[in-house]
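K.L.:
compute the structure for the input listed below.
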Amino acid sequence: MNSLIARWKNLSLTEKVMWSGGSLVSVVITVILVWVALSIDPAPPRSITLATGAPGGAYDAAGRRIASFLESEGVTVELVPTAGSAENINRLMARTADVAIVQGGVGAELAPMGRLESLGALFYEPLWVFTAAGNPVGDIRDLAGMRIAAGDVGSGTRVLLSALFELNGVDDAIWVEEAGSAAAAALRTGNADVAAFMTSPDRAYIRDLVADPAISVMQMERGPAYVRLLPYLSTVTLHEGVLDPATNIPEQDVHLIAAAAVTVVQADLHPAIQSLILQAMHEDFQGGTVLSAPAEFPNRHLVTFDLSNEAERYFDRGGPAFLQRYLPFWAANLVDRIWILAIPVVTLLFPLFKSAPPIYLWQIHRRIKRYYRDLRLLEQSVFREGETPDYPGLLAQLSTLQSDVRKMNVPWTFFDEVYVLQTHIVYVEQLIWNEAKAKRET
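P.N.:
A predicted model of the protein is given here:
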């Protein structure tokens, strides 16, 4: 530290200004780059809003699982219960939700706008169509004119059934606005001819309807055709006995069509938050179900909206980025942002660093030349015509010059020049002594 202070004191005013100016320029550039980096890549939000579905439903449960994961990483999630997928899309478009769980196919007309993107599908949602056993149906066309309990306007079930009705030319279905267990009850009491649902077979009322001999479930024999016509659909099979092997429920394979529950986000949602949601999806939904094999979900293909860039990278890597695998969320994000900043900072400051050594060497040469200039002036003072030299004063100045040269801190590559300078100082000193002696003798 003392050595650095000594070196600083030995610098000339010009040198101090140059070095201070260079440091100031570096600091200013760094501050500007920090500001630019923070503006271009702001920190992820501390809280988000997630639109789910009806309380107690599959979307509500999925939203809670995702929220639990995010909150364990320090991100607060406000869960918003809704009437279903149509409302969720409306909330996304109105920006009253950042994320929503949406049935595949809902909002498809908005996909070209590019405002919404997908992070992938979470699980299958098969379409269940139940009727009384004495009034079985074998195809969507058979539902014409029937009273159908399929939830409220905007529910995913009604959206899909409406699309299927349009394909099949059915335009006289009568909607009964009952959903869930209430729709099942309406079927049993005769207040509805059909009860339709888009939900997991894990729901208790679905299991009860499948097991009830008085109820018939429609086999979707033309499922492959519907998948071709509506690409967001898939065919799935509920295998014989899978719900209850002991009582063999169902008694035969049930062929269904299914959409997928998809995580949809604002296109400008911070990539770090998107990555965190993807990790939650991977952790909570990769296990198999009675309808899907292990690792079939999260799924990048069963989506209506384009995958976000972050989701594309996530699926291509097969998981989160390297830092996010080993660091807490906020630490990994901070390192990422610093790294993004470091590249332009180093790029812009590198020329300064590269030019520093030549500037330093030039400064040393300049100081040595300055000492030679002072030495030359002292020598000329001895032989100035018409003046009597002040020999003691000249020797005192020479002594000061000699002391300054000895205190110079220079790299070893300059030692030869310093020693040559000291030799020349001794030469001029001897010259002054000789001239002073000659002056006294005359």
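
K.L.:
C-alpha from now on. contacts and neighbour counts both.
P.N.:
Noted.

K.L.:
ok, Val382 touching Pro389?
P.N.:
Yes. Assessed by CA atoms under 8 Å, Val382 is found in contact with Pro389 at 5.6 Å.

K.L.:
which one is Thr76 nearest to, not counting chain neighbours?
P.N.:
Spatial nearest neighbour of Thr76, chain neighbours left out: Ser47 (4.4 Å); criterion: CA to CA, 6 or more residues apart in numbering.

K.L.:
could you do Asp193 as well?
P.N.:
Counting by CA to CA, 6+ apart, the residue nearest Asp193 is Arg147, at 5.1 Å.

K.L.:
who's in contact with that neighbour?
P.N.:
By CA atoms under 8 Å, 6 or more residues apart in numbering, the contact set of Arg147 is Ala173, Ile174, Trp175, Val176, Ala192, Asp193, Val194.

K.L.:
let's see that with 10 Å instead.
P.N.:
Applying CA atoms under 10 Å, 6 or more residues apart in numbering to Arg147 gives the contacts Asp172, Ala173, Ile174, Trp175, Val176, Leu187, Gly190, Asn191, Ala192, Asp193, Val194, Ala195.

K.L.:
now the other sequence, so there's something to compare against:
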Amino acid sequence: MRQKAYGLRQTLITLVLNIRDAVVSGGPLVILAVALIIGAYWWLKPNPPSQVKLATGPAQSAYASFGEQYRSTLAKNRIRVDLVGSEGSFDNLQLLREGKVDLAFVQGGTAELTEDDQESLTSLGALFVEPVWLFYRTDSAQRLTKRPHLNSLTQLAGWRINVGTAGSGVPNLFNQLLEANHLGLEKLRVTHLTETPATVEFLAGKIDALVLVSAPESPMVQMLLKTPGVQLMDFPQNEAYGRKFKFLSPVTLPRGIVDLAANLPPQNVHLLASTTSLLARDDTHPAIKQLFAQASQGIHSQAGWFNRARDFPNTRSSELAVAPEGVRAINEPAPLLQRYLPFWMANLVERMWLVLGVLLAFMLPLSRVVPPLYQFRVRSRVFKWYGQLRAIEHDMEQPNPDRASIQAELLALSRKVEKITVPLSYADELYALRSHIHWVLQKLEQQEHGVGAAHPNNAENTGHQANPHA
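P.N.:
A predicted model of the protein is given here:
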């Protein structure tokens, strides 16, 4: 029983010493690896910020509605999206330029993009089309043109028309259409009210026509399409407009799409549509761009009045270059890791794997130093006593040595060596040291009697062998 307890104690001591030697030998390498990983993490910043700002648009607009959907979607990944209201697309572009928001909805033709925009902004894909809705009152058409329907912008001369605020981008876009028809703003009675006040004035008869550039999901558009006495202007030259302006596309509002039972509209309506993209500042965190681009897949991929399912989002219709994160999210399947891991973990691995690979290639050669260092530390427990043994042996060779003192030193050294614990693979060196100490003791005893001691490595010595496994 006592032998078992002693054996267990020795095993535990050996285990603790082995762990200590392994930690001391490999510790510097581990510390270096951890320091490099921390440095790479700090430099790459793989995890995105927890809060971003998205510029949307006026209250009750399609932009505001889509903004709420993005906020809800990204909240699942613990990203807080602060929605920044604005007057519209032009304001959104200005907010991006000034760095006051990270992302924004911007429609094509809002403003002329500069070289700085090309460098500092990037697109995450085209999301949807926003037709140019020109609503006019039937009674105004009868009064001003002596005809019930309009089919050309040239017929608007002298009309009271609201083209939206400057921040919406609509005035700039609509002015380009008027100039293409050789019709200047001075020939119109233009107002710049926001959507809601302008609609109130329009329905009250104080405005003859109302221009909106918005997605069909806009509540204001939905309401005006069903309002009696209000008509939607048809652009029979929409194909020509699409060829003339690169930011416009010809689209058709199908007959009955608004209300099949009421057959609204009663015939196909030719319209012009601007494509709206989700723009981001170039310095926005790549993971944020990826999350927004992935969210757009679920928000904008459904079939609509002007597109089939999965026509949007796409990378074909954007005025700016599409970011790599947008290209991958739109044109490629979801990354493998994101299918099985939380986003933050998958993103961390995706952005750190290259660094980890380089680190592994760098650390492998250094790791070869660890085994020799471990071996040196274990063997040094044994070899450090040879210096003391050599000194004792040197004292023995002096004239008239103090043999009693030397014997006491040898016995003390023997007791210390007996307490040394080494792994079994190094036991032969420990037993060799013990054998050498015993040999020196024998030499000391035989020196007193004038007899030479046999070396412990001699097979014919007194029976004490240097190698315990022999």
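
K.L.:
sorry, back to before: could you identify the buried members of the contacts of Arg147 of the first structure?
P.N.:
Burial of these was assessed by neighbour count (16 or more other CA atoms under 10 Å); the buried members are Ile174, Trp175, Val176, Leu187, Ala192, Asp193, Val194, Ala195.

K.L.:
what range in the first structure matches stretch 305-314 of the second structure?
P.N.:
Aligned by TM-score structural alignment, stretch 305-314 of the second structure corresponds to residues 290-299 of the first structure.

K.L.:
what comes into contact with that stretch?
P.N.:
Residues contacting stretch 290-299 of the first structure (CA under 10 Å, 6+ apart): 119-126, 200-202, 235-239, 242-243, 258, 260-263, 278-289, 315.

K.L.:
could I have the buried ones of these as PyMOL selection syntax?
P.N.:
To isolate the buried members of the contacts of stretch 290-299 of the first structure in PyMOL, using 16+ other CA under 10 Å:
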select buried, resi 119+120+121+122+123+124+125+126+200+201+235+236+237+238+239+242+243+258+260+261+262+263+278+279+280+281+282+284+285+286+289+315
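
K.L.:
so of the contacts of stretch 290-299 of the first structure, which ones are in strands?
P.N.:
Using DSSP state E, the subset of those located in strands is 119-126, 235-238, 258, 260-263.

K.L.:
residues contacting whichever residue in the first structure pairs up with Tyr70 of the second structure?
P.N.:
Taking TM-score structural alignment, the alignment pairs Tyr70 of the second structure with Ile66 from the first structure. Taking CA under 10 Å, 6+ apart, we find Ile66 of the first structure in contact with Leu50, Val77, Leu276, Ile277, Leu278, Gln279, Ala280, Met281, His282, Glu283, Asp284, Phe285.

K.L.:
which neighbouring elements make contact with the host helix or strand of Leu29 of the second structure?
P.N.:
For Leu29 of the second structure, the host element (DSSP states H and E) is helix 2-44. Other helices and strands packing on helix 2-44 of the second structure, by 3 or more CA pairs under 10 Å, 6 or more residues apart in numbering; DSSP states H and E, are helix 343-367, helix 370-396.

K.L.:
tell me what angle the last one forms with helix 2-44.
P.N.:
So the one you mean is helix 370-396 of the second structure. Relative orientation of helix 370-396 of the second structure and helix 2-44, computed by axes from the mean of the first three to the mean of the last three CA atoms, to 10 degrees: 130 degrees.

K.L.:
give the contact list for Leu4 of the first structure.
P.N.:
Going by CA under 10 Å, 6+ apart, Leu4 of the first structure touches Asn10, Asn409.

K.L.:
next one: it from Asn10 of the first structure, what distance?
P.N.:
Leu4 of the first structure sits 10 Å away from Asn10 of the first structure, going by CA to CA, to the nearest Å.

K.L.:
overlap in contacts, these two.
P.N.:
Joint contacts of Leu4 of the first structure and Asn10 (CA under 10 Å, 6+ apart) are Asn409.

K.L.:
residue range for the helix or strand following the helix holding Leu29 of the second structure in the first structure?
P.N.:
Next helix or strand after helix 2-44 of the second structure toward the C-terminus (DSSP H and E): strand 51-55. Mapping strand 51-55 of the second structure onto the first structure (TM-score structural alignment) gives residues 47-51.

K.L.:
okay if I get the contacts of Ile66 of the first structure as CSV plus distance to Ala293 of the first structure?
P.N.:
Listed next are the contacts of Ile66 of the first structure as CSV, based on distance: CA to CA, whole Å:
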residue, distance to Ala293 of the first structure
Leu50, 27
Val77, 29
Leu276, 24
Ile277, 22
Leu278, 19
Gln279, 19
Ala280, 19
Met281, 16
His282, 14
Glu283, 15
Asp284, 14
Phe285, 11
